[in-house]
Structure formats: structure tokens, C-alpha cells
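K.L.:
Sequence first, then the predicted structure:
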Amino acid sequence: MQLARYSSLTHLWRVIAGAQQAGRDVTLVRGDTPETARRKISGYTLPNAGLFIDTAPILRELEDGFEVHPALIALLGGDPAPLRSELDAHHELQLDFTVALTAGRDFICRPDFKFVPIVKGLSNLPPQLKLRARRFSRDEINMLLLRSCGLA
């Protein structure tokens, strides 16, 4: 996803330095050399992020193989609130970003967002259930990236 057109290399290094200062893990993407203008930033999580769950894939998955859980039964009935409450209580949204500067000087980002348990085994949601975050807009991703790097 393109976050800025004709950006500077300084902006990329400012984001990376901000991430390191904020305590995030900044690593090379596998196969890249240190001179490559691409890095993966991980280690930022959002608690109470149940609002961001994408329920459509869960509903499709439940149609194929029904799972018994009060929050999932409520979701099948059209009420996502119990699932969101369960996620708020026992999961957090892990946000990983791969940022780069293209040859055309576009600042790009590939987000990887997923719900992870705060404490494994505490939630009684089926472990095989894929919990995906909804799609975020370019502005939302840019703001989340800047927040994770301590720049916003």
C-alpha cells in the first residue's frame, strides 16, 4: 500500500529510528542486504481491539464447520458484540509493518495484522478459528504505523 508519493529516504530512516526508540523490533526482510531500503517493524499491539474483527470470514467458516461457543452462536444470530467482548478480554491486535522506499521514491507499507491471545489457553474460542482484522484504509494504516513508531 502506498502511503506517500515521492518520499525521501530521510522519512524512511526517521520511521525506522522512531520504531527502534519506541522499543519495536526492526529487522531486515529475509534475503535483503542492509543497504536495501526495506525493513519489518513488529512488536506493536492494540488492546481492546475487538471492534476491528472482520466477521465475514468467520461466518463463512462457521457455515462449513459449526463451532459451539456462546459468542459464535450470537454472531450467527447477527450479534457480533459477544465476540468483540471476548476478543477485548482475551486477545490483542498484533500489528506488523513492512516498510520500504521504492525506486520511484514511493513510501510503501505492507501491513500484517492479526489477533493473538494475551495469555494462551485463557480464551475458550476454538483455536482453529481464524481471527482476521478488517481492512484498514491508507490513512488508518499510516496513523497506526506512526503511532507504533512514536511519531504520532
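P.N.:
That came in fine, so what should we check first?
K.L.:
C-alpha from now on. contacts and neighbour counts both.
P.N.:
Fine.
K.L.:
And for residue 61, the neighbour number?
P.N.:
Residue 61: 14 surrounding residues under other Cα atoms under 10 Å.
K.L.:
Give me the buried positions along the helix or strand harbouring it.
P.N.:
Secondary-structure assignment from DSSP states H and E places residue 61 in helix 55-64. Buried positions in helix 55-64, judged by neighbour count with 16 or more other Cα atoms under 10 Å: 55, 58-59, 62.
K.L.:
other SSEs contacting the lengthiest helix in the chain?
P.N.:
Ranked by residue count and defined by DSSP state H, the top helix of the chain is helix 9-21. The criterion is 3 or more Cα pairs under 8 Å, 6 or more residues apart in numbering; DSSP states H and E, and the helices and strands that helix 9-21 contacts are strand 25-28, strand 38-47, strand 91-101.
K.L.:
Between these, which one is closest to residue 4.
P.N.:
Using Cα to Cα as the measure, strand 91-101 is the one of the helices and strands packed on helix 9-21 that comes nearest residue 4, at 9.6 Å.
K.L.:
contacting residues for the residue nearest to residue 111 when sequence neighbours are not counted?
P.N.:
Nearest-residue entry for residue 111: residue 97, 4.6 Å, with adjacent residues in sequence omitted and distances by Cα to Cα, 6 or more residues apart in numbering. Taking Cα atoms under 8 Å, 6 or more residues apart in numbering as the contact definition, residue 97 lies against 40-42, 109-112, 145.
K.L.:
Put this next to the previous one:
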Amino acid sequence: MMKGLYCLQNAIKWYEDRFCVRFTPTVIYALYPKEEEYGWPQPWPNPDSAGIYIFLDSNKTIVYIGKASQMGARLDHYFGYGENGKCILKDKRVDDISYVQCYSCSQEEPYACLSLEEYLISEMNPKYNKTGRTEW
């Protein structure tokens, strides 16, 4: 069963309390922004921070969870500029990503991203993740 942002927030809160670490959420970044949405071509949220990133479909259902030592560089692997400056997906195996949300960790605790990613994958069961490996 795919779960939404409310379940994600609760899972991260549980993890933070259990392991005494903190993650800072960013705004939800729209790859194809509608009026009043923060997104493309704005800068990536917390581009120099380590953390986890969440890909969401157009219904804001979680479809992928990943980790990064530098959020901006990692997200640049997935997305680029197309015609008229519009966002394009560089990986053609996925076509249903519309939003990205990031959670950054403190500079002193980048190791927490590794275990948080695995925990969230097991809890959230995103479409493109399998525990221990990625489907796409």
C-alpha cells in the first residue's frame, strides 16, 4: 500500500525521537509548478546538505525515497532543462514524478540519512523502491 505525506511525517518524527536526531523538511518542490507553487526553475532546497529526498506523483503519493550527501548534485542527476526551460526527467524509466520534498540533516550527523532511508522504504513501501535495492 502506498502512503502519503502525513504517514511520512509521522515516520520521520518517530525516527527522530527514537534516535535523537533531527531532520529539517523543505517546502514541496513542484517540477511542473502550477500557480503559487514553489518549483522549477527555482534552486533545489538545501542543495549543499546531506539528507533524504522523496519523489511524489501528481497526487502527492510517495513513489521513491533516496539519500544524498549533497542534495542539489543528486537531484541534478534526475532532472534537467528541456524546451522553453521546462523540467525534463533524465531517467525515462519513470514518468510520474511531479514533486520533490527533501529532509536535510545536520552536518554532524550525515550517517543518519543511511538508516532513515532504509527505515522509510520499509515503512512507506514506495512504488520504485524495494528494501535494499531500487526497482528502476
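P.N.:
That came through, no problem. All values reported here derive from a predicted model rather than from experimental measurement.
K.L.:
Mind checking the TM-score on these two?
P.N.:
The TM-score (TM-score structural alignment, normalised by the length of structure 2) is 0.28; 60 aligned residues with a Cα RMSD of 4.4 Å.
K.L.:
Mind checking what helix or strand follows the helix or strand that contains residue 12 of structure 2 in sequence?
P.N.:
Element membership of residue 12 of structure 2 [criterion: DSSP H and E] is helix 5-19. For helix 5-19 of structure 2, the following helix or strand on the C-terminal side (DSSP H and E) is strand 23-25.
K.L.:
That next one: which residues count as buried?
P.N.:
Residues of strand 23-25 of structure 2 classed as buried: 23, 25 (neighbour count, 16+ other Cα under 10 Å).
K.L.:
which residues touch it?
P.N.:
Applying Cα under 8 Å, 6+ apart, the set of residues contacting strand 23-25 of structure 2 is 16, 51, 101-106.
K.L.:
Could you identify the helix or strand that succeeds that strand?
P.N.:
Using DSSP H and E, the next helix or strand after strand 23-25 of structure 2 towards the C-terminus is strand 29-30.
K.L.:
Against which helices or strands is that following strand packed?
P.N.:
Secondary elements touching strand 29-30 of structure 2 (3+ Cα pairs under 8 Å, 6+ apart): strand 99-105.
K.L.:
Can you spell out which helices and strands pack onto the strand it packs on?
P.N.:
Contacts of strand 99-105 of structure 2 with other secondary structure elements, assessed using 3+ Cα pairs under 8 Å, 6+ apart, are made with strand 23-25, strand 29-30, strand 51-56.
K.L.:
So which of those strands is nearest residue 7 of structure 2?
P.N.:
Closest among these, using Cα to Cα: strand 51-56, at 12.8 Å.
K.L.:
Now do that closest one against helix 5-19, angle only.
P.N.:
Compare the direction of strand 51-56 of structure 2 with that of helix 5-19 by axes from the mean of the first three to the mean of the last three Cα atoms, to 10 degrees and you get 160 degrees.
K.L.:
any idea of the angle strand 51-56 of structure 2 forms with strand 99-105?
P.N.:
Counting by the same axes, to 10 degrees, strand 51-56 of structure 2 lies at 160 degrees to strand 99-105.
K.L.:
on that earlier part again, what residues sit buried inside the longest helix of structure 1?
P.N.:
So helix 9-21 of structure 1, judged by 16+ other Cα under 10 Å, has buried residues 12-13, 15-20.
K.L.:
what's the answer for stretch 72-87 of structure 1, then?
P.N.:
Counting neighbours by 16+ other Cα under 10 Å, one finds that the buried residues in stretch 72-87 of structure 1 are 72-73, 75-76, 80, 82-87.
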